[in-house]
Structures are given as C-alpha cells and as structure tokens.
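# Provided below for reference: sequence and predicted model.
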Amino acid sequence: MSLNERQPSWLSRLFRRALVGIYKGAGWHAHGVVPEQRKFVLIAAPHTSNWDFVYFLGLTNDLGIKPHFMAKTSLFRWPFTNFMLDMGGVAVDRSSNRNYVQQMIDEFRRRDEFMLTIAPEGTRGTVKAWKTGFYHIAMGAGVPLVVGMMDYGSKTGGLGPAIWPTGDYKADMAKVAEIYAKVKPKYPTKGMTEIFARDDA
C-alpha cells in the first residue's frame, strides 16, 4: 500500500464488498495488465450507465488496484468525509484560482501512487465530443494515459496499454479510439461518437 493511502473504515469496506459482490454475481471478469508505473490517468469510457461505476469498481478490485476520482469539495463535508476518501475521492476546489487541471497535476507530484480515473464524456448521455482536461492533466504531470474498458457484450473489462501523450491530441486519441472500437457499452446508442474534441478541459 502506498504511504499516501489511508485505511478505510468498516462501513466503506462493507460497501465496497457489496458492490464487488454485485459485479461477481453478474458474471463479470477482468483482464489486462496493470502498468508497472502506478501513476497514470485512467480513461473511463464509454460512460452510458450508473452501472458502469459498480462494474468498474469490481474490475479494479480484481486487478488489485485502487483508482481515484475527482469530486467537488462540498461532497467531502461531514458525515461523508471519510467515506469519500475511502472510496478514492480527491477533493477539487472549483472556487480556487487554480483550475482543476493544475490541482490534479500537483496531486500527481505529491503522491507515490496515483491512478486518476476520469470520464472524458462528462455525462451518461450522448456526447458529440470529449472534454480534454484528462489529456492536459496527463501532459502536465508527465504520466501516461491508460484505457479502461468495460465490454457489456462479453462482460469483461480491464486495462488497455499505456499511451504516452505526445502533445498531438488527435494522433494520440486515434490510438485510444482504435481500442474502444472493440468495446460494447451498456447503451450503444449513447456511446461516444467523436473524441477529437472541444478543447475546453
């Protein structure tokens, strides 16, 4: 366990076990190899259902990793503070002069291990283009992008290869799109239609 990590409470452990139980009961299983470098931006897509979270948590549990996610600071207020931290939440101060991209770059520099999960679509609905904040974070922190996959057709999922951002967003996303082309989301009609996106973080 990383020196930066905390021991989760019994309630958080119970909640996680319940979600993992749902994942296993649904017949999912994981594949893929976790990158040796445990600092990367984990792309979570396509994101078309709330079930994605449950199965994604089960997949990462099978792979033996604990990814983190961003959430606004108001969600970390008592009595949810410890629960949010235990589940991997990282508070983002939207009122700060520093934007969230810089806050996450700083977080990567502060931690020994940090696997930051980001859903570039930003919504479970149909999107025309991804937000690009995840890419700017990876570039600024000097860490790779790792594709997280959940294929509802085969009930398998896991991690794709690490892709080091080059600064050429379109070329790098072409590699990502090639991997996701083989993945079936829960609701295919809401799946990503275009990732070469609006540059609005």
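Good, I have the coordinates. Every value quoted in this text rests on a predicted model; they were computed, and no experiment measured them. Numbering: from 1, shown residues only.
# only C-alpha atoms for contact and neighbour calcs from this point on.
Noted.
# what's the spacing between the residue most central in space within the chain and residue 100?
Among the residues of the chain, the one closest to the centroid is residue 117, at 2.0 Å (Cα atoms, centre = their mean). For residue 117, the distance to residue 100 (Cα to Cα, to the nearest Å) stands at 14 Å.
# also this one, for the comparison:
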Amino acid sequence: MRKFAQFLFRTFGWKIDKNSPQGVKKAVVVVAPHTSNWDFIIGRLAFASYGIKVRLLIKKDLFFPPLGWILKGMGGIPVDRKKNNNITEFAVEQFEKNEEMFMVFTPEGTRSYNPKWKKGFYYIAREAKVPIYMAYIDYENKTGGFHGLFEPTGDIEKDINFIKSELKQYKGKFPENGIR
C-alpha cells in the first residue's frame, strides 16, 4: 500500500515532506488547514506514503454500507456525537488498547474559516499522555507531511495559538478559509 500511495501522490503532482515521525509510536496528529473534502483523500495518501496507519473519529451517521466499510478500512472509528458520550475518555481508551496509534484531528471542525479551534484533540493528548504531531496539506506547493512534534504544556490557549502560528504558513485548497 505504501508504494502505491507514493505512486498516486507523485502521479497527482504532490510531494511528501521527508520529515517522518521517527521513534514515536503514539500521537495525536493535528492536520491544518482543513478547507476541502479533498483534504481527506490527500491526507490518507500522505499517511499511507509514510507507511503510517492512522485512526480518525468520524460521526457514526456516516457508517452505513458501503461507505461505512470503506471508512473503517481507512481507519475510521464511529462515534455517536448525539449521545452524552465522553469522547475524550473513549479516545484515551483507544490509545491504551493499541501499542501504536496515530489519531488524526482537523481542529477547525469545519472546512470554512473558524478562528476558534475545537480543543478535544488537546485534551485527548494530555489525558493519553501522548505528544501532538503538527501535520499539513499545502495546496500552493502541492506538499503534505509532518511539520513537527509538540508536547502540550498545559496552557491550552497558548499551545493552540502556537500550533496555529506554526501551521498558518500552509495554504489550503481554499486559502481564504485557512488559518489567519
């Protein structure tokens, strides 16, 4: 799958950043900017090019045949957002059950511009005691990859602002909806 993903990535004119996550077996991965449905496909190809299996929390409503089978095959974990579930606790349990796991989040929570990021990824990283990898999809330069590793300090506002400042250099498919 890795070679095939690399082939597709190159065929579409994209490059993968060579900074791969060395020596880290578990992490929350924050991908930004998220401005298009294409981000999912490009992101999956990028992660597969690295040889990394990722997990994604996806609303349960999308897990109907045949889409549900495809989503599960691509690392999707169904979550019922309508019930009063503790998604943070659920995600932490997933980290505890797996020796290796990269759980991916798009903290904007929408493809439209959103200055107020969702904070669940941060709480999950803190509770699971895993680092946060900052990752990106840059349509302007047709590159995708890992920007760097970040250890949460406990100062959520400061940390999220730092992550935003690091990732705002990358341009989404619709730059006007990206990080400002």
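Now that the structure is in, tell me what you want to look at. The shown structure was predicted, so the numbers you read here are calculated from the model rather than taken from an experiment.
# Tell me if the residue nearest to the centre of the first structure really is in a strand.
Yes. If the criterion is DSSP: H, G, I helix; E, B strand; the rest coil, then residue 117 of the first structure is within a strand.
# Do I have it right that residue 126 of the first structure meets residue 49?
No. Contact criterion Cα atoms under 8 Å: residue 126 of the first structure and residue 49 do not qualify, at 11.1 Å.
# which residues does residue 51 of the second structure contact?
Residue 51 of the second structure sits next to 1-2 when contact means Cα atoms under 8 Å, 6 or more residues apart in numbering.
# just the helices in the first structure please.
Assigned by DSSP state H, the helices in the first structure fall at 10-25, 51-63, 81-86, 100-110, 133-141, 169-180.
# export those to CSV and tack on distance to residue 39 of the first structure and mean neighbour count?
Formatted as CSV, these follow (distance: least, Cα to Cα, whole Å; neighbours: other Cα atoms under 10 Å):
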stretch, distance to residue 39 of the first structure, mean neighbour count
helix 10-25, 23, 15
helix 51-63, 15, 19
helix 81-86, 18, 19
helix 100-110, 7, 17
helix 133-141, 9, 20
helix 169-180, 18, 15
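# ok, back up a step: skip the chain neighbours and tell me the closest residue to the aligned partner of the residue nearest to the centre of the first structure in the second structure.
Matched by TM-score structural alignment, residue 117 of the first structure corresponds to residue 104 in the second structure. In space, and not counting its chain neighbours, residue 104 of the second structure is closest to residue 29: 4.6 Å by Cα to Cα, 6 or more residues apart in numbering.
# ok, the aligned partner of residue 180 of the first structure in the second structure to residue 119 of the second structure distance?
Under the alignment (TM-score structural alignment), residue 180 of the first structure pairs with residue 167 in the second structure. Distance, residue 167 of the second structure to residue 119 of the second structure, by Cα to Cα: 16 Å.
# Then residue 129 of the second structure?
For residue 129 of the second structure, the distance to residue 119 of the second structure under the criterion Cα to Cα works out to 15 Å.
# residues in contact with the nearest residue to residue 39 of the second structure once chain neighbours are set aside?
Leaving out its chain neighbours, the residue that sits closest to residue 39 of the second structure by Cα to Cα, 6+ apart is residue 137, at 7.2 Å. By Cα under 8 Å, 6+ apart, the contact set of residue 137 of the second structure is 31-33, 39, 42-43, 143-145, 170-172.
# Same question for residue 187 of the first structure.
Residue 187 of the first structure is in contact with 48-49, counting by Cα under 8 Å, 6+ apart.
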